[in-house]
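Participant: Just to be clear, the model below is a prediction. Sequence and coordinates:
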Amino acid sequence: MTVSNKSLIIAIAALALAIAAAVAAKFLLAPPGEVTYTAPLDTTCDLQAGPCSSAIPGGGRIELAIAPRPIPLLQPLRLNVKVQGMEARAVEVDLTGVDMNMGFNRPKLQRDGSGQFSGQTTLPVCITGRMAWQAVVVVTGDKAKVAAPFRFITTHN
């Protein structure tokens, strides 16, 4: 066996080990009994017009509001989330470009009251002038993690 063949075998074995470790970590280190649920996207809701909400299992709801409106670029945005029907330990909003990678933007919101969370972020400018965004509200509870996606469009002159 040549040196390059040995190196290839070692590299493949290391990759297989890394994949096995990642799978084991996902299943063995996850909190016992945690359930992950992704709510369906409501394409009729427009965050530019006002708050949007999404149904979650057990009759609950997650509502997202972004201010000011219209939603500006390169200016502070206020994110407000209301959670009903589940006890939320943490809330984050993952903001991503639908058709273009705009970098990592996932602010952690602070608890304002029973089921209410808020925080701030800023959206970068897209060079195309019009940008479709997805805001996924991620709510972590004691035994469940729920993701509720919302979409909106920004424009830049």
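Facilitator: All right, it came through fine.
Participant: make it CA atoms for all contacts and neighbour counts henceforth
Facilitator: OK.
Participant: hmm, who's touching stretch 83-94?
Facilitator: When contacts are defined by C-alpha atoms under 8 Å, 6 or more residues apart in numbering, stretch 83-94 is touched by residues 56, 58-63, 105-110, 115-117, 134-142.
Participant: The same query, at a cut-off of 6 Å, please.
Facilitator: For stretch 83-94, the external contacting residues (C-alpha atoms under 6 Å, 6 or more residues apart in numbering) are 60-62, 106-109, 115, 135-141.
Participant: what separates it from the chain centre, distance-wise?
Facilitator: 12 Å (C-alpha atoms, centre = their mean, to the nearest Å).
Participant: For it, measure first residue to last.
Facilitator: 16 Å (C-alpha to C-alpha, to the nearest Å).
Participant: Name the residues of it that are buried.
Facilitator: Using 16 or more other C-alpha atoms under 10 Å as the test for burial, stretch 83-94 gives 83, 84, 86, 88, 90, 91, 92, 93, 94.
Participant: want to compare, so here's the second one:
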Amino acid sequence: MSNRLIQYAFICLLALGLGIAVVWLPEQLKPQTPENQLLLTESGCSVKESTCSATLDNQSISVAVNPQAIRSTIPLTFTIQLDGIDADAVNLSLEGVDMFMGLNQTQLSPVQDKPGFWRGVTEIAICTTGEMMWRARVIAQQDQQQLEAHFDFSAK
């Protein structure tokens, strides 16, 4: 076997090894992140009219807001009820659906003497376009799992 053929075979094996390392190694080095589950929100529900729920198997996240007449810069009290979820922490994020409106994240606190209930106060930002769609994204942290539910509503 010629010296040139051995060099060619070595370069091919080296390229193959590098290719495998580029594809396989990043996946192996990726930090372990909590499993994220999205609960399905009941259709047609609006937090401006009633309590809304999202479910997955025997787990549910319900959200109520007070006042239900949601307007920008007015303090809003969000009450979250968890069923079948033993959460370590619950966070609420208010996001513009069609427009980035900045970060609006609130860590909710457990309600005394009401297991499974969490509460927090926040407000939505002013939008110069008038009425727009918002999303209340609720994330319940349970051990190494995140359970998430989305609740859309319109507000001025």
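Facilitator: Sure thing, it's come through. These numbers were taken from a predicted model, which means no experiment stands behind them.
Participant: Now compute the TM-score of the two chains, please.
Facilitator: Here the TM-score for the pair of chains, by TM-score structural alignment, normalised by the length of structure 2, is 0.76; 131 aligned residues with a C-alpha RMSD of 1.9 Å.
Participant: sorry, back to before: any idea which of the contacts of stretch 83-94 of structure 1 is closest to residue 41 of structure 1?
Facilitator: The closest of the contacts of stretch 83-94 of structure 1 to residue 41 of structure 1 turns out to be residue 136 (C-alpha to C-alpha; 9.6 Å).
Participant: Check the burial of that closest one by counting its neighbours.
Facilitator: Using other C-alpha atoms under 10 Å, residue 136 of structure 1 has 22 neighbouring residues.
Participant: Kindly report the same for residue 39 of structure 1.
Facilitator: Counted by other C-alpha under 10 Å, the residues lying close to residue 39 of structure 1 total 18.
Participant: So it is in contact with residue 150, correct?
Facilitator: No: the pair residue 39 of structure 1 / residue 150 is not scored as a contact, 9.8 Å apart, by C-alpha atoms under 6 Å.
Participant: In terms of helix, strand or coil, where does the residue nearest the centre of structure 1 fall?
Facilitator: Nearest residue to the geometric centre of structure 1 (C-alpha atoms, centre = their mean): residue 94, 3.3 Å. Taken by DSSP: H, G, I helix; E, B strand; the rest coil, the conformation at residue 94 of structure 1 corresponds to strand.
Participant: now do residue 11 of structure 1
Facilitator: Look at residue 11 of structure 1: counting by three-state DSSP, its state is helix.
Participant: Now do it against residue 4 of structure 1, distance only.
Facilitator: Between residue 11 of structure 1 and residue 4 of structure 1 the distance is 10 Å, computed by C-alpha to C-alpha.
Participant: These two: which is more packed in?
Facilitator: For residue 11 of structure 1 versus residue 4, the count of surrounding residues by other C-alpha under 10 Å is larger for residue 11: 12 against 9.
Participant: quick one on the thing from earlier: among the contacts of stretch 83-94 of structure 1, which are in strands?
Facilitator: 60, 61, 62, 108, 109, 135, 136, 137, 138, 139, 140 (DSSP state E).
Participant: what's the counterpart of the last one in structure 2?
Facilitator: Residue-level alignment of residue 140 of structure 1 against structure 2, with TM-score structural alignment as criterion, gives residue 141.
Participant: Tally up the residues packed near its match, please.
Facilitator: Other residues close to residue 141 of structure 2 by other C-alpha under 10 Å number 20.
Participant: where's it relative to residue 52 of structure 2, distance?
Facilitator: Distance from residue 141 of structure 2 to residue 52 of structure 2, by C-alpha to C-alpha: 20 Å.
Participant: And residue 45 of structure 2, by the same measure?
Facilitator: Taken as C-alpha to C-alpha, the span from residue 45 of structure 2 to residue 52 of structure 2 is 6 Å.
Participant: ok, the two, which is more surrounded?
Facilitator: Neighbours were counted for residue 45 of structure 2 and for residue 52 using other C-alpha under 10 Å; residue 52 has more, 20 against 15.
Participant: where does residue 148 of structure 1 land in three-state SS?
Facilitator: With three-state DSSP as the criterion, residue 148 of structure 1 reads strand.
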